[in-house]
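1. Quick one, what's the 3D model for this:
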Amino acid sequence: MAKPVEIRSKDHFDTVLRESRVVVAYFYSNGSIESKNIAPYYDELSKLISKPKATLVKINTEAQRPLAAEFAVTTPPTFILFRDGAIADKVKGANPHGLLSLIEKLSKDVESGGEGSIRAGSGGLAWRGADLPRGYTDISDVVDVRGLELLNADTDFSVRTLFSKSKPSALDKSPSTSDEKDWVESDTDEQLLLFVPFNSATKLHTLQLTSLPPMDNNDEDDDEETPMRPKTIKLFTNRPHNLGFDEADDINPTQTIEIGEADWNSNGTANLPLRFVRFQNISSLVIFVVDGDGDSDKVRLDRVRLIGESGEKREMGKLEKIGDEPGE
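-> All right, here's what the predicted structure looks like:
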């Protein structure tokens, strides 16, 4: 059985994520006793799971600092399970029981041919913050996470977390003791520009945004630092790369959406219907957060979900019906 692959660079890891649908990454440190203690358990995992169904890798956090920073690994050892290039699960510390749980999840995915909870639209366990429109599915798995780009984001956050299949930590009832952040915030002002490339042509029906800023802050002096929810967003389709902020201000968007307070549900998710006839053959999407719903200098996003159709054709009659929807 092959040993885990030692990652040599960020490009090397991106290649592994691109070529393997399921990847387990072991982030370790040579100076960590816990890393040395847990290493034999990881070697046992490599004997249970075979390539090409899954790839196991090792990443030295000291030699590969950019990767450790990208995936917010601050306390090796840390194990991360990737599905389709996105983080699906994470275990921190020398925790054999947690690693065993990760092995069981991975084994189930492998046994099901890499499906199961990997594809959000296939009835798996992926978290969603709002119900699906009738007749449509979550197609967020079409996102090419390796091509994601987020402008004006705080460097403490990773853009890939926006498409994580897991439930946002802010919705957990028990307070988290981890300093790990599974959301993104803007940096110098409240604007964000998110470029989302797709693996295949897509029909988008609805955009779901989840934003869970802290709501119990009563200190007026901290108002500028407390992040807001997005208020105005502009969407641009079929762009070969991300826009600049000046360009996004000057050109006409495919659609502009104003999000009101009543649009956010109890999960902090806004279900935003799109003008479906304008989103019929989409290879990429740019989401421009123009402003937030308050006076802060920051906005926050926890999750992004894409709802629609991928790789399927609708009957002509239904297409005509959609085209006749009010407001089109």
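
2. switch to C-alpha atoms for all contacts and neighbour counts from now on
-> Fine.

3. Where does the spatially closest residue to residue 149 that is not a sequence neighbour fall, secondary structure wise?
-> Residue nearest to residue 149 in three dimensions, not counting chain neighbours: residue 195, with 5.1 Å by C-alpha to C-alpha, 6 or more residues apart in numbering. Using DSSP states H and E, residue 195 falls within strand 192-210.

4. Identify each buried residue in that strand, please.
-> Residues 192-198, 201-210 are the ones in strand 192-210 that count as buried (16 or more other C-alpha atoms under 10 Å).

5. State the distance from the residue nearest in space to the middle of the chain to residue 300.
-> For the chain, the residue nearest the mean C-alpha position is residue 163 (1.7 Å; C-alpha atoms, centre = their mean). To residue 300, residue 163 is 14 Å away according to C-alpha to C-alpha, to the nearest Å.

6. and for comparison, fold this next one:
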Amino acid sequence: MSGPITITSPQQLSTLLSSSRIVVVKFYNEWNAMSETISAVYDSLADQISRPGAVTFAKVNAEQQPQIAQSYQVASLPAFIIFKTGSVLQKINGANTRQLHEAIKRLAAEANSDEASDDFGGAGSSSGSGGAWLGASLPRGYTDVTDQVDVRGLDLLNADSEFGTVRTLFETSAPKSLGKGKGKGASTGGEAKPDWVESDVDEQLMLYIPFTSTLKVHTIQITSLPPTSNDDDDDDDDDDDEAPVRPKTVHIYTNKQHNLGFEEAEDITATQTIELKPSDWDAKTGTAKLELRFVKFQSVSSLVLFVADGEGESEKTRIDRIHIIGESGEKRDMGKLEKVGHDD
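-> Below is the predicted model:
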């Protein structure tokens, strides 16, 4: 992680633009109140998202470097210019933190996708010092808003406790099964811990996802990497253990106050039901894109994903990662989080 680079000459900026895929430049002066207000936000984004050669943050004191400010027609401060491969892509004027944050997150995700193309066929993105791994490319104009998931309120029914927890699904790192140890989990305390979720008594899973802000949800990315006949290892399972499969039928419900029971879900009409085909799964990353009817997902405070069945005859379903793609809106007043139980 690193903060913004201070630009002291036009030559330095020119060199930077040629050495980093994406460059974000803040124009400011020290006496401008709005410049000072947004400074902490900008520095925080730089710390989170900067990656050498991919995403670089810089700052230009417009009074000390008038030539640079004039060359990019910077008239009011603060101002932000986003460059991609050396060309101006977007200008943002004023202390609009939301617009700045959304623009930078979108471009950082694009940079991740470009960077990972050699490893994952151009579909995914790798997690560096900033930016999360993605299993598929982003639709134009939308960002990965998985960071808006309220992890405190997540709930997963019918999950096998020998595997990962519900929070595993929203980890920002790439699944370990994409690496050399295919099918193996991350090592914790010297013991391999699977970094995916599997169903328990049958193939069904019920996942409740609350958000910290109201979202417009465009796409849900689901990554599932069950072992294949070509895998060398057997995940240390007994030979007669049933291999897990990918989800097939997924029912999606919006704006529920808590998770649904399995019988309850079957009695409620889903906001949308998607049936995944084998061809929907990317061969490199094991990711399928659930493209939603966007008009029905315009003001979403929570989602319930009901995996009703899986591919084939197996009674175990596996999910490695989930990403929510769309637009973030106003923060919700979460109040006191209370766990909803089923006891009387």
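
7. Aligned counterpart of the residue nearest to the centre of structure 1 in structure 2, please.
-> Alignment note (TM-score structural alignment): residue 163 of structure 1 maps to residue 170 of structure 2.

8. wait, that match sits on residue 223?
-> No: using C-alpha atoms under 8 Å, residue 170 of structure 2 is not in contact with residue 223; the gap is 10.7 Å.

9. Name the residues contacting each of those two.
-> Common neighbours of residue 170 of structure 2 and residue 223, counting by C-alpha atoms under 8 Å, 6 or more residues apart in numbering, are 321, 322.

10. Quick one: map residue 279 of structure 1 onto structure 2.
-> The equivalent of residue 279 of structure 1 in structure 2 is residue 297 (alignment by TM-score structural alignment).

11. Isn't its match up against residue 216?
-> Yes: the criterion here is C-alpha under 8 Å, and residue 297 of structure 2 meets it with residue 216 at 5.7 Å.

12. end to end, how far does stretch 292-301 of structure 1 reach?
-> Terminal residues of stretch 292-301 of structure 1 lie 11 Å apart, using C-alpha to C-alpha.

13. so that stretch aligns onto which residues of structure 2?
-> Going by TM-score structural alignment, stretch 292-301 of structure 1 sits over residues 310-319 in structure 2.

14. now stretch 132-152 of structure 1
-> The aligned range for stretch 132-152 of structure 1 in structure 2 is 138-158, by TM-score structural alignment.

15. before we move on, what about stretch 46-60 of structure 1?
-> Aligned by TM-score structural alignment, stretch 46-60 of structure 1 falls on no residue of structure 2.

16. So which residues make contact with stretch 247-267 of structure 2?
-> Contacts made with stretch 247-267 of structure 2 from outside it, assessed by C-alpha under 8 Å, 6+ apart, are listed as 155, 206-208, 224, 270-277, 297, 300-311, 317-319, 340.

17. Buried ones among the residues you listed?
-> Buried among the contacts of stretch 247-267 of structure 2 by 16+ other C-alpha under 10 Å: 155, 206-208, 224, 270-271, 273, 276, 297, 300-311, 317-319.

18. How about the secondary structure of residue 248 of structure 1?
-> Here residue 248 of structure 1 is recorded as helix under DSSP: H, G, I helix; E, B strand; the rest coil.

19. roughly how far apart are the alignment partner in structure 2 of it and residue 253 of structure 2?
-> The alignment partner of residue 248 of structure 1 in structure 2, by TM-score structural alignment, is residue 265. Separation of residue 265 of structure 2 from residue 253 of structure 2 (C-alpha to C-alpha) stands at 9 Å.

20. more neighbours, the two?
-> Counting neighbours by other C-alpha atoms under 10 Å for residue 265 of structure 2 and for residue 253 shows that residue 253 has the greater number, 23 against 19.

21. The residue nearest to residue 149 of structure 1 touches residue 146, doesn't it?
-> No: contact criterion C-alpha under 8 Å: residue 195 of structure 1 and residue 146 do not qualify, at 11.1 Å.

22. Please enumerate the shared neighbours of the two.
-> Shared contacts of residue 195 of structure 1 and residue 146 (C-alpha under 8 Å, 6+ apart): none.

23. so what's the nearest residue to residue 92 of structure 1 once chain neighbours are set aside up against?
-> Closest residue to residue 92 of structure 1 apart from its sequence neighbours, by C-alpha to C-alpha, 6+ apart: residue 78 at 4.4 Å. The neighbours of residue 78 of structure 1, taking C-alpha under 8 Å, 6+ apart as the test, are 26, 27, 28, 90, 91, 92, 93.

24. now, among these, which is nearest to residue 310 of structure 1?
-> Set against residue 310 of structure 1, the nearest of the contacts of residue 78 of structure 1 by C-alpha to C-alpha is residue 90 (28.3 Å).

25. Once you drop chain neighbours, what's closest to that closest one?
-> residue 80 (4.4 Å).

26. Quick one: residues contacting the one you found.
-> 24, 25, 26, 87, 88, 89, 90, 91.

27. Name the pair among those with the greatest separation in space.
-> Greatest spatial distance in these: 26 and 88, 14.1 Å, computed using C-alpha to C-alpha.

28. What segments of the stretch 51-200 of structure 1 are strands?
-> Using DSSP state E, counting those that start in this stretch, the strands found in the stretch 51-200 of structure 1 span residues 55-60, 78-83, 86-92, 137-138, 149-151, 184-185, 192-210.

29. any chance of those strands in TSV, with distance to residue 43 of structure 1 too?
-> As requested, the strands of the stretch 51-200 of structure 1 are arranged in TSV below (distance: least, C-alpha to C-alpha, whole Å):
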stretch	distance to residue 43 of structure 1
strand 55-60	9
strand 78-83	13
strand 86-92	16
strand 137-138	35
strand 149-151	34
strand 184-185	34
strand 192-210	33
